[in-house]
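Enquirer: structural data only, the sequence is not supplied:
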């Protein structure tokens, strides 16, 4: 299975999003809002990119499965 720069970039964004949700869940601390402002245009871009990354990583299920069969 060949991974490309897009896989690594979006997986990194998904990990950042997961860490942010963990911080929100455990400590009620939103790191993205802290760094970029509460729903500022920059924080909204970060949230949108994390969401797109999450949707994109759904494709990993199919690619991992097809990689195992090779």
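Expert: It's in. The shown structure was predicted, so the numbers you read here are calculated from the model rather than taken from an experiment.
Enquirer: okay, CA-based contacts and neighbour counts for the rest of this
Expert: OK.
Enquirer: helix or strand for residue 34, just tell me which one.
Expert: Taking DSSP states H and E as the criterion, residue 34 maps to helix 31-36.
Enquirer: next up, a structure to set beside the first:
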């Protein structure tokens, strides 16, 4: 399960960086690399969205030391 957590975290970070670029500079890196809403970019956005939803489960699994 730890591998899935790391993959989800990496995808969420990629999504956050892309949204930061959009917010600060109006530059959509996914659109530049994969095209404007091509099937590949839509799949990538969907996978990152699912990873974000999965990452919500991290809150329930955080342990206090």
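Expert: Yep, it's here. As the structure is a computational prediction, the values presented were derived from the model and not from experiment.
Enquirer: what's the TM-score here?
Expert: After superposition, the two chains reach a TM-score (TM-score structural alignment, normalised by the length of the second structure) of 0.94; 65 aligned residues with a CA RMSD of 1.2 Å.
Enquirer: give the other helices and strands that the helix holding residue 34 of the first structure contacts.
Expert: helix 5-27, helix 41-57 (3 or more CA pairs under 8 Å, 6 or more residues apart in numbering; DSSP states H and E).
Enquirer: ranking the ones you listed by burial, who's on top?
Expert: Ranked by mean neighbour count, those are led by helix 41-57 with a mean of 16 (mean count of other CA atoms under 10 Å).
Enquirer: could you give the angle of the helix or strand following that one to helix 41-57?
Expert: Per DSSP H and E, the first helix or strand lying C-terminal to helix 41-57 of the first structure is helix 59-69. Relative orientation of helix 59-69 of the first structure versus helix 41-57 (axes from the mean of the first three to the mean of the last three CA atoms, to 10 degrees): 30 degrees.
Enquirer: quick one: helix 59-69 of the first structure to helix 5-27, angle?
Expert: Relative orientation of helix 59-69 of the first structure and helix 5-27, computed by the same axes, to 10 degrees: 120 degrees.
Enquirer: returning to that earlier point: what's the matching range in the second structure for the helix holding residue 34 of the first structure?
Expert: Mapped onto the second structure using TM-score structural alignment, helix 31-36 of the first structure spans residues 29-34.
Enquirer: so who does the residue nearest the centre of the first structure touch?
Expert: Closest residue to the average C-alpha location of the first structure: residue 14 at 1.5 Å, with CA atoms, centre = their mean. Contacts for residue 14 of the first structure (CA atoms under 8 Å, 6 or more residues apart in numbering) come out as 50, 51, 53, 54.
Enquirer: what does the first one correspond to in the second structure?
Expert: Taking TM-score structural alignment for the superposition, residue 50 of the first structure sits opposite residue 48 in the second structure.
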